[in-house]
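> My questions concern the predicted model and sequence given below.
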Amino acid sequence: MKKVITYGTYDLLHYGHIALLERAKALGDYLIVGVTSDAFDKNRGKLNVQQSVVERIEAVKKTGLADEIIIEEYEGQKISDIKKYNVDIFAIGSDWQGKFDYLNEYCQVVYLKRTEGVSSTALRETQNPIVKIGLVGLANPTERIIQESLYVSGMEITAAYNSHVAEASAICEKYNIELYSDLENMLQNVDAVYINSLLPEHVTLIEKALNNECHVLCESPIFMNKSDADRLFDLAEKKQKILFEAIKTIFFPAFEHLMLIVNSGTIGSIRDIEVSCSHIPEDLNEIKNEKYKGSMYDWGSIALIPIIKILGTEYEYCTMFDYEKAGFNYFVRGLLKYKNATAVFKVGKGIKTEGQMIITGTKGYIYVPAPWWKTDYFEIRYEDLRSTKKYFYRYEGEGFRYELLEFIKMINQNRRESYLYSQKEIKSIVGIIEQFEKEEVEKLNS
């Protein structure tokens, strides 16, 4: 029996894909189709895929052309698959001409002519009009977000609102973005907004955006209390708009894989999590009197994400120790007690600690080196250190493109929630922020 193997993303499966599969099928007796995983697509910078790997596999299956479907998860897998399945022919579209000649050492390589005039990119553009996004506030890291947005298809940052127009004009001119001095006017000319302003302004800005029929992506922490969270998520539902918190860490390929490994039970039942985040600004004197730039507001949501996602939202209590000086929150150490586990988080601004994460299980533990919130690498360690497994998942740029991509997908697919970060999880973290805001903490003043 002559075996043929081919690979693809197969996003928004169209007749061009089907024609290519038919040509590959005709080359032999048994066709194996490799479908790229979501993480693999992200790893190689393919950020415009609209459908999940499950949806794409199902679409290929429905063609009836594949005798077997496998998932492509990493660079170099093709050689392994060719050997594993005893493949005779590797078939791929002619737009890859010459790219896979190295596989001739293992099997015959055939480049198949593609159907002209159709592509997944063209279909995405037809089905999903470009989402026009307006920026609200131009403080750090707005310029990096603008740069990262250029790598995400289906969106364009077209406008910006800033109360201090003079300060914002340079960045807007640099990126050809229209600058507005009136927020209401800008909201009428965009489909969505990215809010990057001080925390006390979030509620008013989000409410205005939703009432002007705009989707909202807002910097963390998104709210200071659960009542605001409940009210504005309800408003978003009523308006049929997306309201989402911008935390890029959640969408890094390595973090996604980390969550899958934890949930698989590889290290057993989780009994403890230790998370640290800190940094020392170049000039702390410029911000030390601004309460909402303190460590808990700066780092709290990020540090709590892995705890809430792994151990859940139903913690029994949270105890926090707050170190302040002249009203500025420099350092917080928090302890969350669950029925069968504990978690410790440390956040610092103007104080430095090792920014690592350790997830302790009954069979082993996961070590994520600093800075864990931008990780592309982690290890699973066991009693026998020779059994240590190392994982590396590259990410592109600074990671903002991944959260922007998820936001655009939610808009296009009309999803109120992300598969990776639910409203329940957001509200749980807001509850801890609210506890800190109400000063239900033990003070460690200097």
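That came through, no problem.

> Going by C-alpha atoms from here, please, whenever you check contacts or count neighbours.
Noted.

> now the strands for the stretch 51-200 of the chain?
Applying DSSP state E, counting those that start in this stretch to the stretch 51-200 of the chain gives strands spanning 68-72, 89-93, 108-112, 131-136, 155-161, 178-180, 192-195.

> Reformat those as TSV; add mean neighbour count and distance to Phe392.
Compiled in TSV, the strands of the stretch 51-200 of the chain are given as follows (neighbours: other Cα atoms under 10 Å; distance: least, Cα to Cα, whole Å):
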stretch	mean neighbour count	distance to Phe392
strand 68-72	17	16
strand 89-93	23	27
strand 108-112	18	30
strand 131-136	23	33
strand 155-161	22	29
strand 178-180	19	40
strand 192-195	27	30
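
> measure the residue nearest in space to the middle of the chain to Lys374 for me?
With distances taken as Cα atoms, centre = their mean, the residue of the chain nearest its centroid is Phe251 (1.7 Å). Between Phe251 and Lys374 the computed distance is 10 Å (Cα to Cα, to the nearest Å).

> how long is stretch 151-158 end to end?
So stretch 151-158: terminal residues 15 Å apart, Cα to Cα.

> which other residues reach it?
47-48, 124-125, 128-135, 146, 149-150, 176-178, 190, 401, 404-405, 408 (Cα atoms under 8 Å, 6 or more residues apart in numbering).

> Structure two is appended below for comparative analysis:
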Amino acid sequence: MRDGKTVVITYGTYDLLHYGHTALLERARALGDYLIVGVTSDAFDRSRGKLNVHQNLSDRLQAVVATGLVDEVIVEEYQGQKISDIKKYGVDIFAIGSDWEGKFDYLNNYCKVVYLPRTQGVSSTELRAERMKPITVGCIGSGYLTDRFIDECTHVAGVDVASVWPKPEATGIPVAEDLDAMLEAVDAVYISASIEKHREYIEAALRANCHVLCESPLFLNSKDMDELYALADERELVLMEALKTRYFPAFDHLKLMLESGLVGEVKDIDASFSHVFDELDKSDVYQGSFYDMASYICLPAISFLGTEYLDAQFVCSFENDFCVWTKCNLLYPHASATLKVGRGIKTEGDMVITGTKGYIYVPAPWWKTDYFEVRNEDLRNTKKYYYECVGQGQRYEAFEFVRLISQNPSDRIPLHTREEVRAVTELVERFHSGDVATLGCGPYVFGGGEKVDDR
């Protein structure tokens, strides 16, 4: 008890808060004198594979407070937090809806567990279905990314992949007669094509009043970015970059931990991302390192250090005109970042975030983040964090795409901002202009002068 008061705690997502939620809170309130409500975070929902939540955390917290039934609101962020909260807040009664009957009996070791009857005839799932009509999607492009996207969309409510174009590589999906025919028949498109084709396909889709989810990087230059975002705004359409790592639960938690000062002030980020595969076509320069992977390799710096870097320097290695290796050094007022990316070349693929109180280590492949460690001077005090990432990851970006489409244009607040897209676009534009230092080819020369031929 707290000061002689009986403390009650309950948890929920409280998406599209309705009278069923309110009735449950009233029943929980009647059990004691002080009611604490835990609202699940966006990242926690995604980590549990709950990808149909319509409102963001801030909106859901405000809705719970607005009921006037709650004494304290907290955020539920991880599995196992309930026991910690019960101990922390001196809880006497844990209350939850009867549809969870038996699932939380283990909490009887810490407090009394009460299952409350649900109000019949209403649910957030039904309300979401009423508010969100299915979105028909067409896929432009082919290859493994398109195949993965189609498979991942089967796990996202409200998405129906109806057609592909131009190649019939996706089994079971009809092939559109041509691009115009596809655009007439769908609400949105997913684009997996080389960056030099993005302008053409994005503009065609927007002019056909289709929302756009396009693989990264979105643009070759700032002019294309400004014109296409202006067109999307004019037609009240979503134009979103497909950057799955940004929407992973672990990446969200990592960002929150850094913002909380867990390792002090971030001073440096060192990350690498490389890929060796047989299908690489080195006659297509746009499959090269920075053209193809700029958004991913820049994501940690842009997300954790911001978009206002002071200077950027490129060091590149080319095979003919194909860039196999790029090292991008970003200088900020109080920090730096070294970002290394390769196509047809291999390096570790991990990430180290250096802070004044410690550092965070994300093992390879960091861009599939589900685990990281927080370390300090005494490695015996290392803390390990794991947040499950289900599937290949595209379902998280697909869900964000659907969420934005379902909102009124004036209410759309993307997790990945236009300022972040612009920061990467300006780097791509600089790389494209040839403002880079180029490494030569040939034998390595060691200290003694001995030459070892490349093999």
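Received, thanks. All values derive from a computational prediction rather than experimental measurement.

> TM-score for this pair?
TM-score of the superposed chains, computed with TM-score structural alignment, normalised by the length of the first structure, equals 0.93; 436 aligned residues with a Cα RMSD of 1.7 Å.

> Check which residues of stretch 371-386 of the second structure are buried.
Neighbour-count burial for stretch 371-386 of the second structure, counted by 16 or more other Cα atoms under 10 Å, picks out Tyr371, Phe372, Glu373, Val374, Arg375, Asn376.

> Quick check: PyMOL command selecting the buried ones in the contacts of stretch 151-158 of the first structure.
Buried residues among these (16+ other Cα under 10 Å), as a PyMOL selection:
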select buried, resi 47+48+124+128+130+131+132+133+134+135+146+149+177+190+401+404+405+408
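
> Just the ones of the contacts of stretch 151-158 of the first structure in helices?
Secondary structure from DSSP state H places Arg124, Glu125, Ile146, Ser149, Arg401, Leu404, Leu405, Ile408 of those in helices.

> just checking, what's the longest helix in the first structure?
Of all the segments of type helix in the first structure, defined by DSSP H, the longest one is helix 295-311.

> Among the buried residues of stretch 371-386 of the second structure, find me the one that's closest to Lys384 of the second structure.
Glu373 (4.5 Å; Cα to Cα).

> Is the closest one located within a helix, as I assumed?
No: with DSSP: H, G, I helix; E, B strand; the rest coil as the criterion, Glu373 of the second structure is strand rather than part of a helix.

> Which position in the first structure pairs with it?
Using TM-score structural alignment, the equivalent of Glu373 of the second structure in the first structure is Glu379.

> and stretch 239-251 of the first structure, which stretch of the second structure?
Against the second structure, stretch 239-251 of the first structure falls on residues 235-247 (TM-score structural alignment).

> Tell me who's in contact with Ile411 of the first structure.
Residues counted as contacts of Ile411 of the first structure (Cα under 8 Å, 6+ apart) are His215, Lys241, Ile242.

> what do we get in the second structure for the first one?
What it means is His215 of the first structure. By TM-score structural alignment, His215 of the first structure lines up with His211.

> still on that earlier bit, of all the contacts of Ile411 of the first structure, which comes closest to Ser264 of the first structure?
Ile242 (30.2 Å).

> if I look at the closest one, how far off is Glu406 of the first structure?
For Ile242 of the first structure, the distance to Glu406 of the first structure - Cα to Cα - is 11 Å.

> Residue range in the first structure corresponding to stretch 284-300 of the second structure, please.
The alignment of stretch 284-300 of the second structure onto the first structure (TM-score structural alignment) spans residues 290-306.

> To clarify, my last question referred to stretch 93-108 of the second structure.
So stretch 93-108 of the second structure sits over residues 89-104 in the first structure, by TM-score structural alignment.

> Surely the match of Glu373 of the second structure is in contact with Gly364?
No: between Glu379 of the first structure and Gly364 there is no contact under Cα atoms under 8 Å: 10.5 Å.

> Mean per-residue distance, the longest helix of the first structure versus the second structure.
Superposed on the second structure, helix 295-311 of the first structure shows a mean distance of 1.5 Å to its aligned residues (mean Cα distance after the TM-score superposition for the first structure).

> Buried residues, that helix. List them.
295-309, 311.

> Counterpart of Leu187 of the first structure over in the second structure?
Match for Leu187 of the first structure (TM-score structural alignment): Leu183.

> What count of nearby residues applies to its match?
Other residues lying near Leu183 of the second structure total 24 when counted by other Cα atoms under 10 Å.

> ok, now how distant is it from Asp233 of the second structure?
Counting by Cα to Cα - Leu183 of the second structure and Asp233 of the second structure are separated by 19 Å.

> of all the ones in helices among the contacts of stretch 151-158 of the first structure, which two lie farthest apart?
Arg124 and Ile146 (21.7 Å).
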